[in-house]
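Participant: sequence and predicted model, in that order:
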Amino acid sequence: MAELGASADLLVVAGGDGTILHVVGQLGEIIKPIFGINVGSLGFLTCASSSTYREAVECIARDRINFSQRALLEARVHLGDKRTGKMIALNDAVLSRGELSRLVLLRTRVNGEPLTEFNADGLIVATPTGSTAYSLSAGGPILDPESGVFVITPICPHVLTNRSIIVAEGSIIDIEASDPDYPVFLTLDGRTPIHVERGSTVTIRKAKRTLPLASLPDASFFSVVRQKLKWSGSNV
């Protein structure tokens, strides 16, 4: 996939949101514009469907597509002097408990300053693109793709005043797996979970590069929200 991406000017991805997230994960450091054609269910990240793909291909041929520069997350796991390589996500980084049905402790800092120790099923750090995914299901807000922020959303926190908090996209978020007895796992964009050892710190920040995500000329973020989330009202 990385070899294909390196030689392409535009990647046309047929599938759903999960397919696009998988492609982004496979590309790694190679960032190429993505044009998504939805043949899945929701298709929030796609800009055409299986019934409108001919129109979409015509727009590509005539250079009539727009691109939204989507922020990416970069995550590393640190334990003492050891650290993993950079891992990239378009939607979110999620720290969560294992198979045991109990809460985990996640000590969280933003730019070196303590935020809180979440006692929860887990914690989501989402980009604006990812704010309409898992974070939204956990009660987080919807963010405009160009808002320049990230959102930290706890999953089923034990303390009811623990709610989503929005931070500047330039923030450095450190999350320590502080529970001495129970495992914590890190998942980026729904990919294979990574076991986070006790005492490890997951550092999340904005990646240096952005992902150009294609859209058709008459599309907007709010039209996508209305359509995909089935919002309606007297003025819509």
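Facilitator: It's in.
Participant: could you use CA atoms for every contact and neighbour count after this?
Facilitator: Noted.
Participant: tell me which other helices or strands the longest helix anywhere in the chain touches.
Facilitator: Ranked by number of residues, the top helix in the chain under DSSP state H is helix 17-27. In terms of contacts (3 or more C-alpha pairs under 8 Å, 6 or more residues apart in numbering; DSSP states H and E), helix 17-27 is packed against helix 2-7, strand 87-89.
Participant: now do 10 Å
Facilitator: Packing contacts for helix 17-27, counted by 3 or more C-alpha pairs under 10 Å, 6 or more residues apart in numbering; DSSP states H and E, involve helix 2-7, strand 11-15, strand 34-38, strand 87-89.
Participant: for the second one, packing partners?
Facilitator: In this structure, strand 11-15 makes packing contacts with helix 17-27, strand 34-38, strand 48-49, helix 53-61, strand 201-215, judged by 3+ C-alpha pairs under 10 Å, 6+ apart.
Participant: now the angle between strand 11-15 and the first one, please.
Facilitator: Angle between the axes of helix 17-27 and strand 11-15 is 140 degrees (criterion: axes from the mean of the first three to the mean of the last three C-alpha atoms, to 10 degrees).
Participant: contact partners for the residue lying closest to residue 122 once chain neighbours are set aside?
Facilitator: Spatial nearest neighbour of residue 122, excluding adjacent residues (C-alpha to C-alpha, 6 or more residues apart in numbering): residue 96 at 4.0 Å. Contacts for residue 96 (C-alpha atoms under 10 Å, 6 or more residues apart in numbering) come out as 103-106, 120-124, 154-155, 177, 183-187, 193, 195-196.
Participant: run the last query once more with 6 Å
Facilitator: 121-122, 184-185 (C-alpha atoms under 6 Å, 6 or more residues apart in numbering).
Participant: that one sits in which helix or strand?
Facilitator: Using DSSP states H and E, residue 96 maps to strand 92-97.
Participant: the helix or strand that that strand is followed by - contacts with which helices or strands?
Facilitator: Later in the chain than strand 92-97, the nearest helix or strand by DSSP H and E is strand 104-110. Applying 3 or more C-alpha pairs under 6 Å, 6 or more residues apart in numbering; DSSP states H and E, we find strand 104-110 packed against strand 113-120, strand 173-177.
Participant: chain center to the last one, what's the gap?
Facilitator: Meaning strand 173-177. Its chain's C-alpha centre and that of strand 173-177 lie 17 Å apart, by C-alpha atoms, centre = their mean, to the nearest Å.
Participant: tilt between it and strand 92-97?
Facilitator: Using the same axes, to 10 degrees: strand 173-177 against strand 92-97 is 20 degrees.
Participant: against that first model, consider the following:
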Amino acid sequence: MAEISRVGVVAHPRKPVHDSVEVLVSFAARRGVGLLVRETDAAQVGAGVAVVSDAEFAAEVDAVVSLGGDGTMLGALRLAVDRPVPVLGVNYGNVGFLVEIAPPELAAALERVHAGDFEVEPHSCIALAEGAATAVAFNDVVVGGAEPGATVEVDLLVDGAQFGYYRCDALILSTPTGSTAYNYAAGGPVISPAAEVFAVTPVASMSGVSRSIVLPARDVVTLRGAARSAPPMLRVDGNAWRPLDPATPLTATLRPDAAQVVRLDPGRHARRSRVKLSLLDLPLRPEQMAELLPTGMREDLARLRERRQLPEQ
């Protein structure tokens, strides 16, 4: 891969990330690497990092370090969507699945990234356009009622052809990354991150299409809202974006390989993904669950079984 000479830093606005910033500053000085931060993150990151505009940040960084949880990571991926670069997630949240390392691991991780000793996990996004307005979603797009209790009524077109209509509490367009979130809770499918497809899933369907559909990246989806006094609201990765204008159809397409997530230990990520699936009530046997425990806990469990002569299940 290309040499990394400028690293961007994205930080959660309220997490205590100063120790990680010190590690980054020390690494940059030792390796002759420039550190860049956007104006919105400058106060949180502090001195020692060059402050640039969002446009300069996106155009100049060779890699990004995200300090926060998966939400911060999603923001970092959106910043780099027009020129995907490796993004390393440092977990300051709870259970994270996009983030890769804990803060104490940052120094060693930076050396590995600088040496090119890592793998890249590609992620898709949904690209949206409503008139001149555009946005991207790495998890999901939700069409929801503008008011509590309001229903959503939209027509679905695929490649310009009428597919059907929805009348429901909400409508979800989900990437593979987001398929285990709201989409899954609404009865949608779990999709492998390697699949270049996206799901359209209604929430509490009352009429029209009542099941999830899965569409390939080549398909162009158009949503056309029904004329009503309060148009539904579009939410992108959980953030309010704009109302769905009945006069302006919304188009959505899947962009494969829109982001590059750094993986230093693919095996650990696979185990973490299996934990996530177990939390979603997908069945695992007791011995399979035990395999997901950290090494120290597995050893403690083995000793406990030995003392109590517990069966191996």
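Facilitator: Now that the structure is in, tell me what you want to look at. Since this is a predicted model, take the numbers as computed values, not measurements.
Participant: TM between them?
Facilitator: The TM-score (TM-score structural alignment, normalised by the length of the first structure) is 0.86; 231 aligned residues with a C-alpha RMSD of 2.3 Å.
Participant: quick one on the thing from earlier: mind listing what's buried in the longest helix of the first structure?
Facilitator: By neighbour count with 16 or more other C-alpha atoms under 10 Å, helix 17-27 of the first structure contains the buried residues 17-21, 23-25, 27.
Participant: would CSV of the residues you listed with distance to residue 137 of the first structure be doable?
Facilitator: Formatted as CSV, the buried residues of helix 17-27 of the first structure follow (distance: C-alpha to C-alpha, whole Å):
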residue, distance to residue 137 of the first structure
17, 16
18, 16
19, 20
20, 20
21, 18
23, 23
24, 22
25, 22
27, 27
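Participant: which one of those residues sits closest to residue 91 of the first structure?
Facilitator: For those, the residue nearest residue 91 of the first structure by C-alpha to C-alpha is residue 21; the value is 7.7 Å.
Participant: what's the closest of the helices and strands packed on helix 17-27 of the first structure to residue 215 of the first structure?
Facilitator: That would be strand 34-38 among these, by C-alpha to C-alpha, at 7.3 Å.
Participant: how big's the offset between that closest one and the second structure?
Facilitator: Superposed on the second structure, strand 34-38 of the first structure shows a mean distance of 1.1 Å to its aligned residues (mean C-alpha distance after the TM-score superposition for the first structure).
Participant: buried residues in that strand?
Facilitator: 34-38.
Participant: follow-up on the earlier one: for the contacts of residue 96 of the first structure, which ones persist in the second structure?
Facilitator: Compared against the second structure with both residues aligned by TM-score structural alignment, their matches' C-alpha atoms under 6 Å, the contacts of residue 96 of the first structure retain 122, 184-185.
Participant: nearest to residue 220 of the first structure, of these?
Facilitator: Lowest distance from residue 220 of the first structure to these (C-alpha to C-alpha) belongs to residue 122, with 32.1 Å.
Participant: what residue in the second structure is paired with that closest one?
Facilitator: Mapped onto the second structure by TM-score structural alignment, residue 122 of the first structure lines up with residue 170.
Participant: next, work out how far apart its match and residue 146 of the second structure are.
Facilitator: 10 Å (C-alpha to C-alpha, to the nearest Å).
Participant: check residue 22 of the second structure too.
Facilitator: 44 Å.
Participant: picking that back up, more neighbours: residue 170 and residue 146 of the second structure, which one.
Facilitator: Comparing residue 170 of the second structure with residue 146 by other C-alpha atoms under 10 Å, the one with more neighbours is residue 170, at 24 against 16.
Participant: how many neighbours does the closest residue to residue 263 of the second structure other than its chain neighbours have?
Facilitator: Setting aside the residues directly before and after it, residue 263 of the second structure is nearest to residue 119 in space (C-alpha to C-alpha, 6+ apart), at 5.1 Å. When neighbours are defined as other C-alpha under 10 Å, residue 119 of the second structure has 15 of them.
Participant: trace residue 119 of the second structure over to the first structure, please.
Facilitator: Superposed on the first structure with TM-score structural alignment, residue 119 of the second structure falls opposite residue 66.
Participant: surely its match meets residue 215?
Facilitator: Yes: with contacts counted by C-alpha atoms under 6 Å, residue 66 of the first structure reaches residue 215, the gap being 5.3 Å.
Participant: look up how far residue 116 of the first structure lies from the residue minimising distance to the centre of the first structure.
Facilitator: Nearest to the geometric centre of the first structure sits residue 91, at 1.0 Å (C-alpha atoms, centre = their mean). Applying C-alpha to C-alpha, the value for residue 91 of the first structure to residue 116 of the first structure is 23 Å.
Participant: kindly report the same for residue 73 of the first structure.
Facilitator: From residue 73 of the first structure to residue 116 of the first structure the distance is 21 Å (C-alpha to C-alpha).
Participant: ok, the two, which is more surrounded?
Facilitator: Taking other C-alpha under 10 Å, residue 73 of the first structure and residue 116 do not tie; residue 73 has more neighbours (25 against 13).
Participant: which helix or which strand is home to the more buried one?
Facilitator: Counting by DSSP H and E, residue 73 of the first structure is part of strand 66-79.
Participant: hmm, who's touching that strand?
Facilitator: Taking C-alpha under 6 Å, 6+ apart as the rule, strand 66-79 of the first structure contacts 83-84, 86-90, 200-207, 210-215.
Participant: quick one: distance of that strand to the chain centre.
Facilitator: On C-alpha atoms, centre = their mean, the centre of strand 66-79 of the first structure falls 8 Å from that of its chain.
Participant: tell me what angle it forms with helix 53-61.
Facilitator: 90 degrees.
Participant: and strand 66-79 of the first structure with strand 201-215, angle?
Facilitator: 170 degrees.
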